[in-house]
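**Q** Please work out how this folds:
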Amino acid sequence: MSAPPLRALPVGELRQRSSTKWRRYPENVLPLFVAETDYALAPEITRVLTRAVELGDTGYTPPHPGVAEAFSAFSARRFGWEVDPTAVRWTGDVMMGVVEILRRVIAPGDGVIVMPPVYPPFFDTVEEAAGVPVRVPLTRHEAGWAVDLDGVETALAAGARAVLLCSPHNPTGTVHPRAVLEALADIAERHGATVISDEIHAPLTYDRDAFTPFLAAGEGARRVGYAVTSASKTFNLAGLKCAVMVAGGPAQGEVLQSLPWEVEWRTGLFGALANVAAYAPESDAWLDSLLAALTESRALLGGLLAEHLPRARWLPPEAGFLAWVDVSDYGWGEDPASLIVREADVALHHGPYFGTEGAGHVRINFACGPEVLTEAMARIGALARS
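**A** Have a look, this model is predicted:
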């Protein structure tokens, strides 16, 4: 039996939140920009955090908060991926984990491949680690987006030392096929390079069988790779600060063990508690209901785009709740989101932030109630007709 879809909280209640999504803009603006969701927390997370507040359990994160074991069990259950808990360390968020690994596997000035259009902090993270971003854009074809394996090979042959993979990809929602991941691992191994895979959107893959964790894509991937992920995107926990770093093999495990103890201390206690609760079997039904809600919302967005922005071009994402939409035919300039928030009171994410490939694009967060999405698209449609 399919899970019943979650229902978003009422907008009046959501506006009482103090997070970025609801405080960045005035109340006349509908916020569909940052990747926060509009649903109540999974009951197990609410229970655990409520009890912690009742106990005054707000001290330091313990040396063994149970995150590794919970993540291992979740990965086996949801992805069929067996993860040794001893290969897992934790930190404050995914980008913290990425930058700390990069600092260990590259030298200052080394090139790190990024694949735009891509999550904007990828560029900043590489620079924070003293690396130089090397752009190898995704290729676009009729069926979707794909890793440019030839471009990766060329960049590694020219001296790049690492690949920063977004899997599933943000903002396109692409789920990279296993064969592509295997080929990427082979290329990296030939050139003695490292692959770091950001898999924060993985639990939100609509066809669960389609997603392959990078480290489950064969021995080659395990020899060159790391995965960094968190329950934060799926379960709306970004403010609580907890992510995991997973080593592909013994050499990568040594790298993770060599990280300063402060890397783990950056993990918030509430983040650890919430991630353990999110990864628990008790939260599986909630996750299934979230996916059902997002499936409905994705379909609704498709219909609304056809109605209000018929010249827009997009491909429904294979994972996540973010839609990458090309509205360049409307003549709204390189950064349409700036015009849309100013003239239509709808906040979308700025396409150019994701790289030059984002000119004329917007990213739309559809993890909201149907009435919010409908009103937002009607406002943008009115702007298009004006």
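**Q** make it CA atoms for all contacts and neighbour counts henceforth
**A** Will do.
**Q** who touches whatever helix or strand residue 127 lives in?
**A** Applying DSSP states H and E as the criterion places residue 127 in helix 121-128. With contact meaning Cα atoms under 8 Å, 6 or more residues apart in numbering, helix 121-128 is reached by 95, 98-99, 102, 112, 114, 132-133, 164.
**Q** Compare those residues and tell me which has the most neighbours.
**A** Tallying neighbours with other Cα atoms under 10 Å puts residue 112 at the head of the contacts of helix 121-128, with 30 neighbours.
**Q** in a strand, that's where that residue is, yeah?
**A** Yes: note on residue 112: a strand contains this position according to DSSP: H, G, I helix; E, B strand; the rest coil.
**Q** wait, isn't it in contact with residue 130?
**A** No: at 10.0 Å, residue 112 does not count as touching residue 130 under the criterion of Cα atoms under 8 Å.
**Q** buried ones in the helix or strand containing residue 252?
**A** Assigned by DSSP H and E, residue 252 falls within helix 250-258. Residues of helix 250-258 classed as buried: 252-253, 256 (neighbour count, 16 or more other Cα atoms under 10 Å).
**Q** Going by distance to residue 15, which of these wins?
**A** Proximity of the buried residues of helix 250-258 to residue 15 (Cα to Cα) peaks at residue 256, which lies at 40.2 Å.
**Q** list the contacts for the closest one?
**A** Under the criterion of Cα under 8 Å, 6+ apart, the contact partners of residue 256 comprise 89, 101, 245, 247.
**Q** Look up how far residue 198 lies from it.
**A** With the distance defined as Cα to Cα, to the nearest Å, residue 256 ends up 16 Å from residue 198.
**Q** which residues of the stretch 1-150 of the chain fall in strands?
**A** Assigned by DSSP state E, counting those that start in this stretch, the strands in the stretch 1-150 of the chain fall at 30-31, 88-91, 111-114, 132-135, 139-141, 144-146.
**Q** Turn the buried residues of helix 250-258 into TSV, including distance to residue 305.
**A** TSV is the format used below for the buried residues of helix 250-258 (distance: Cα to Cα, whole Å):
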residue	distance to residue 305
252	45
253	46
256	45
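**Q** Could you also give me the structure for this next sequence, so I can compare it with the first?
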Amino acid sequence: MHDFELVHDRRNTRSVKWDNLKELYGGEDVLPMWVADMDFQSPQAVIHALKDRAEHGIYGYTITDAAISKAVSRWVEKRHGWRIKPSFLLYSPGVVTSLHMAVQTFTEPGDKVVIQTPVYTPFYNVVKAHDRTLVENPLLFEDGTYRMDFAHLEKCFQDGAKAMILCNPHNPVGRVWTIEELKQLADLCVSYDVLLLSDEIHADLIHEGYTHIPIASLSEEISQRTITFLSPSKTFNLAGLQVSYAVVEQEGMRKQLQETFSKQGFYMLNTMAVAALEAAYNDGEEWLQGLLDILAVNKKLAEEALADNPYISVSPLEGTYLMWLDCRNLNLDQKDLMEFFAKKAKLGFNDGIQFGEAGKGFVRMNIACPPETMREALKRLTDSLKEFEAAL
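**A** Next comes the predicted model:
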């Protein structure tokens, strides 16, 4: 059984999260709780598979064969009740890469593409980099949680939007969209013939009481106009191996997207990525349950530490390991807010404004770390808030 309590030293490993602190936050003594990777080792099955592959000593061109596709389709059906054929799968280095390719393939310069803000930062560039028109459908924030604004979304579709990028579970606000919400969204996409690009990379990271539903699984009508993007990278902490896949049920769309991949030179995954994906999906389920258990511990620690805090409140975390903190009661502008956390609390969070104007006054905190690290982060946070209050 994996030890999720063990604290690993990640410094001097060229870690984006740990080895860039001075440049990002002004000091090496800052505790990084930002970028979406975890401070846990991947499953032993993955480590063994990578060691075995490394020891073979020959790292030539590597195929994604039927065994890989079978592992993927079996995982998706077992975890999410969605039966997909191996032939529906296209592989690429990452979800963001695939989103770029999809926008290029299925929209034209000037076409309107909808995103729901605040949202994962690369979505903005996925649209703007290809001279498409970015249309924001801001989420409604009411009673401490978020919901979709369907009236505004329908207006976006009526105004000619060609595509929409869905984030489910939603990063950074932590929502797992319900079946009722997804059905309403699907009905709108079908009615207005809008292509849906569904980023479901956090699909396996669902907290107790919630269920992830792949929107393409709801009906034949929506599946024919949806491309779903998935990966084991967030689930099993494999981001550095660059491995993902798209599920494209509509054959014509799949061929078009495959052609774009080929034009960009995406013919295969790297050797280690293939080994890791297969090992994770075939033998990683027990590890995943251990991860979900420890995330529940950290989630509870954070909720309890901030339960009655007058300055920071926590949006309900339904999915992902990314906690969205409402800091507007501190009454600091965004620059001062981030400086407060970095200089006073010695904590490195994601700046909420990275996720759009709707993120102003918020920060994102990564809770995928050993509880000892989580307790230290929460102590720094609550101590700094006490000092802030005392100075008023």
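**Q** quick revisit: between the buried residues of helix 250-258 of structure 1, which is nearest residue 339 of structure 1?
**A** Nearest to residue 339 of structure 1, judged by Cα to Cα, of the buried residues of helix 250-258 of structure 1 is residue 256 at 44.4 Å.
**Q** and the closest one, what pairs with it in structure 2?
**A** Aligned counterpart of residue 256 of structure 1 in structure 2: residue 257 (TM-score structural alignment).
**Q** gap between its match and residue 99 of structure 2?
**A** Plainly put, residue 257 of structure 2 is 10 Å away from residue 99 of structure 2 if you go by Cα to Cα.
**Q** cool, and residue 9 of structure 2?
**A** Residue 9 of structure 2 is 33 Å from residue 99 of structure 2, by Cα to Cα.
**Q** need the contact list for residue 370 of structure 1.
**A** 297, 300.
**Q** Identify the residue of structure 1 aligned to residue 126 of structure 2.
**A** Matched to structure 1 by TM-score structural alignment, residue 126 of structure 2 sits across from residue 125.
**Q** hmm, back to that, and in structure 2, which of the contacts of residue 256 of structure 1 remain?
**A** Retained in structure 2: residue 101, out of the contacts of residue 256 of structure 1 (criterion both residues aligned by TM-score structural alignment, their matches' Cα atoms under 8 Å).
**Q** now for the contacts of residue 256 of structure 1, which pair is the farthest apart?
**A** Most distant of these, by Cα to Cα, are 89 and 101, 11.4 Å apart.
**Q** Which residues belonging to stretch 209-226 of structure 2 are considered buried?
**A** Buried residues in stretch 209-226 of structure 2 (16+ other Cα under 10 Å): 211-217, 222-226.
**Q** Let me see the residues that make contact with that stretch.
**A** Contact with stretch 209-226 of structure 2 is made by 80, 82, 168-169, 176-179, 182-183, 186-187, 189-190, 193-198, 200, 203-204, 206, 227-228, 248-250, 318-319, as judged by Cα under 8 Å, 6+ apart.
**Q** For these, which ChimeraX command selects only the ones that are buried?
**A** The following ChimeraX line selects those of the contacts of stretch 209-226 of structure 2 that are buried, judged by 16+ other Cα under 10 Å:
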select :80,82,168,169,176,177,182,183,186,189,190,193,194,195,196,197,198,200,203,204,206,227,228,248,249,318,319
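**Q** Among the contacts of stretch 209-226 of structure 2, which lie within helices?
**A** Using DSSP state H, the subset of these located in helices is 80, 179, 182-183, 186-187, 189-190.
**Q** Which single one of those residues is nearest to residue 273 of structure 2?
**A** Taking Cα to Cα as the measure, residue 273 of structure 2 sits nearest to residue 80 out of those, at 22.7 Å.
**Q** ok now do the closest one, which residues does it touch?
**A** 212-214.
**Q** any idea which of those is the one closest to residue 66 of structure 2?
**A** The nearest member of these to residue 66 of structure 2, counting by Cα to Cα, is residue 214 at 22.9 Å.
**Q** Give me the distance between the closest one and residue 222 of structure 2.
**A** Note on residue 214 of structure 2: its distance to residue 222 of structure 2, by Cα to Cα, is 11 Å.
**Q** and if you look at residue 117 of structure 2?
**A** In this view, residue 117 of structure 2 and residue 222 of structure 2 are 22 Å apart by Cα to Cα.
**Q** do the same with residue 194 of structure 2
**A** Distance, residue 194 of structure 2 to residue 222 of structure 2, using Cα to Cα: 10 Å.
**Q** Let me know whether residue 172 of structure 1 touches residue 324 as I believe.
**A** Yes: counting by Cα under 8 Å, residue 172 of structure 1 does reach residue 324; the two are 5.4 Å apart.
**Q** So those two - more neighbours on which side?
**A** Per other Cα under 10 Å, whichever of residue 172 of structure 1 and residue 324 has more neighbours is residue 172, with 26 against 23.
**Q** ok, now which ones touch the more buried one?
**A** Contacts here follow Cα under 8 Å, 6+ apart; on that basis residue 172 of structure 1 touches 117, 145, 315, 317, 322-324.
**Q** got the buried residues for stretch 328-343 of structure 2?
**A** Buried residues in stretch 328-343 of structure 2, defined by neighbour count with 16+ other Cα under 10 Å: 328, 334, 337-343.
**Q** so of those, which ones are in strands?
**A** Counting by DSSP state E, these place none of their members in strands.
**Q** For burial, what's the neighbour tally of residue 105 of structure 1?
**A** Each residue near residue 105 of structure 1 was counted by other Cα under 10 Å, and the total is 16.
**Q** ok, the residue lying closest to it once chain neighbours are set aside to residue 186 of structure 1 distance?
**A** If the residues on either side of it in the chain are set aside, residue 105 of structure 1 comes closest to residue 194, at 7.2 Å by Cα to Cα, 6 or more residues apart in numbering. To residue 186 of structure 1, residue 194 of structure 1 is 11 Å away according to Cα to Cα.
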